[in-house]
Structure formats: structure tokens, C-alpha cells
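Asks: I'd like to go over a predicted model; first the sequence, then the structure.
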Amino acid sequence: MILLVPFIGALYGMLAVIFGAFGAHALKKTFSEEQLKSFETGVKYQMYHAILLVVLGFNFGFNSSLETYIVYCFIIGTFLFSFSIYGLCLSAAKGKKLRFLGPITPIGGLILVIGWGLLLYSFVAEVI
């Protein structure tokens, strides 16, 4: 688990750079301005959480289930949030919007919020 977390963080980071470049160059011609902004939001959130996963992977000892839950929230939440946005944008640009992805984005966002809440709790619990 200890090496898997920074690996996933690095993978998410690498994909964020690739998707960001793809969006800025290849998709700029086919996406509307709104779709491009949504796509960029997915890339930003993916990169923020990629960096966070690398940092947590090297700082957590994974001695508690709380640390594991935090990391799972960030891995799963990022995947659901960002990749559902990518799917929505790409499918809409092709004229066949995958509507089932719409509810997945806020679920991913909620899981990210839970991860941040658990991380905050871990800091508070350590002080108390």
C-alpha cells in the first residue's frame, strides 16, 4: 500500500499533464468554451489530488484505517470526479452525451470532500 499510493499519484499526475495538453491543443477546435472549461476543471482537480497522493504516500505510515480511508477517498473521488467530466465533455462534443455520467461527477466530488474532512479530522485528532 505504501508504494502504491505515490505510484497512483504519479500516474494521475502524468495523465493530468497529457489530458491538459490534449485539451489545450487537440480539443480546443472541437469543444465549446464551456466544455473546455469543464475539461480543464477535471484536469486541475486531478493534478491537485495527484500531488496530494504523492505527498500522503510518502508521509503516511498506513498504520491506521483512517489513513487508508483518506487515501481511498482521494483515489476513488478523483477518478469518479475527473474522469466523469472527461467522459461528459468528450461524448457531448461527439453529439452523444453520456448522461449517466452526470450524477457520477458530484458523487466523486462528495467523496473528495469526505477525504478532505477525514484528513482534517486526522490532524485535529492528533492534536487532541
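Replies: Ah, there it is. What you see is a predicted model, and the numbers here were worked out from it, not measured in a lab.

Asks: make it CA atoms for all contacts and neighbour counts henceforth
Replies: Will do.

Asks: which ones are touching the residue nearest in space to the middle of the chain?
Replies: Residue closest to the average C-alpha location in the chain (CA atoms, centre = their mean): Thr78, at 2.2 Å. Taking CA atoms under 8 Å, 6 or more residues apart in numbering as the contact definition, Thr78 lies against Tyr45, Gln46, His49, Gly108, Gly109, Leu112.

Asks: quick one: the longest helix seen in the chain to chain centroid distance?
Replies: Counting by DSSP state H, the longest helix found in the chain is helix 65-93. With CA atoms, centre = their mean, to the nearest Å as the basis, helix 65-93 stands 4 Å off its chain's centre.

Asks: distance-wise, check the residue lying farthest from the centre of the chain relative to Glu34.
Replies: For the chain, the residue at maximal distance from the C-alpha centroid (CA atoms, centre = their mean) is Ile128, at 30.4 Å. Going from Ile128 to Glu34 by CA to CA, to the nearest Å gives 45 Å.

Asks: kindly report the same for Gln46.
Replies: 18 Å.

Asks: these two: which has the busier surroundings?
Replies: Neighbours per residue (other CA atoms under 10 Å) separate Gln46 from Glu34, with Gln46 holding more: 28 against 10.

Asks: structure B:
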Amino acid sequence: MSRNLALAIAAFYCALALTLGAFAAHALKGHLSVEALNWIETAVFYQFVHALAILCLSQGKQQTVDKLLAVSIMLFAAGVFCFSGSLYLMAFGVSGLGIMTPIGGILMLAGWLTILYHSFSLAFKQKTN
């Protein structure tokens, strides 16, 4: 995966989170239930956190991102799509998406565990050299 693609994914998710968060806070406050607004707030938070993680993973001297880190980026991107996307849609009254939220959470967790594995493998590789 190219650094530029990862950077574009991060920028898109950050811009979208900012837009949806501001829209919900200002334009939708009187039109959605407190529960729906809380879903949007949760979705925006997790989207921002994982977009910033993608941004961090996209940084480096190489033009491409390390393969395992690219896997993490893809897991984060898919996780945000499923997790935050399902919460946004549920807030706007779309039903039947309840299973997508935990699937998204699992994908995001898998992204963090991939980084953990990658970090440990690099640490032990350096130790043995």
C-alpha cells in the first residue's frame, strides 16, 4: 500500500468524522433522540481515533507502508466503515445493522493486534541480530 493512499484514507475519515460530528451537534440536536446523538458521538470518536492511527501508520521514509502495517490500515478502514457506519445509519433510523457494529469493533481490534504482533516481531528480530 502506498503512503499516499493511506494518507488519503486517513484524511477522508477525519474530514468525514468532523463533518458528521458538527452536523449532528448543530443541525440535528433537536431532531434526533439522545440515544441517536450518542451513537453519532461514539461513531465520530472511534472514527477519529482510527483515522489518526492510519495517519500515524502512513508516515515513514519509504514510499510504501510495511506489509503488516498495511494490513492494520486495511483492518482499521474496514472496521471504521462497519462500526461507525452502522452507528451513523442506526442513528438515522436504518434498522437491521446491529451485527455490523461488533464486526467493525473486531476488525479494529484485529488492526491493533496486528500492530502488536509486528512490533514484537521487530523487537525480537533486533534483539537476536
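Replies: That came through fine. Note that this is a predicted model, so its numbers are computed, not measured.

Asks: circling back to that earlier point, what does the residue nearest to the centre of structure 1 align to in structure 2?
Replies: Under the alignment (TM-score structural alignment), Thr78 of structure 1 pairs with Val80 of structure 2.

Asks: just the helices from structure 1, written as ranges.
Replies: 4-25, 33-59, 65-93, 104-127.

Asks: which stretch of structure 2 lines up against the last one?
Replies: Spelled out, that is helix 104-127 of structure 1. Against structure 2, helix 104-127 of structure 1 falls on residues 100-123 (TM-score structural alignment).

Asks: please state the offset of the matching stretch from the chain centre?
Replies: 11 Å.

Asks: number of residues surrounding Leu32 of structure 2?
Replies: For Leu32 of structure 2, the count of nearby residues is 15 (other CA under 10 Å).

Asks: check Lys28 of structure 1 too.
Replies: What Lys28 of structure 1 shows, counting by other CA under 10 Å, is a neighbour count of 13.

Asks: distance of whatever residue of structure 2 lines up with it from Val80 of structure 2?
Replies: Residue correspondence to structure 2 (TM-score structural alignment): Lys28 of structure 1 is matched to Lys29. Distance, Lys29 of structure 2 to Val80 of structure 2, using CA to CA: 23 Å.

Asks: the closest residue to Tyr13 of structure 2 other than its chain neighbours: what's it in contact with?
Replies: In this structure, Tyr13 of structure 2 finds its nearest non-sequential neighbour in Ala51, 5.7 Å apart by CA to CA, 6 or more residues apart in numbering. Listed by CA under 8 Å, 6+ apart, the contact partners of Ala51 of structure 2 are Ile9, Ala10, Ala11, Tyr13, Cys14, Phe76, Ala77.

Asks: ok, the last one to Gly60 of structure 2 distance?
Replies: Here the distance between Ala77 of structure 2 and Gly60 of structure 2 works out to 19 Å (CA to CA).

Asks: these two: which is more packed in?
Replies: A count of neighbours by other CA under 10 Å puts Ala77 above the other of Ala77 of structure 2 and Gly60, at 24 against 11.

Asks: what's that one in contact with, if anything?
Replies: Here Ala77 of structure 2 is in contact with Ile9, His50, Ala51 (CA under 8 Å, 6+ apart).

Asks: so who does Tyr88 of structure 2 touch?
Replies: Counting by CA under 8 Å, 6+ apart, Tyr88 of structure 2 touches Trp39, Ile40, Ala43.

Asks: which of the residues you listed are buried, as a ChimeraX select command?
Replies: To isolate the buried members of these in ChimeraX, using 16 or more other CA atoms under 10 Å:
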select :39,40,43
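
Asks: output the contacts of Tyr88 of structure 2 as JSON lines; include the columns distance to Val71 of structure 2.
Replies: Formatted as JSON lines, the contacts of Tyr88 of structure 2 follow (distance: CA to CA, whole Å):
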{"residue": "Trp39", "distance to Val71 of structure 2": "27"}
{"residue": "Ile40", "distance to Val71 of structure 2": "27"}
{"residue": "Ala43", "distance to Val71 of structure 2": "22"}
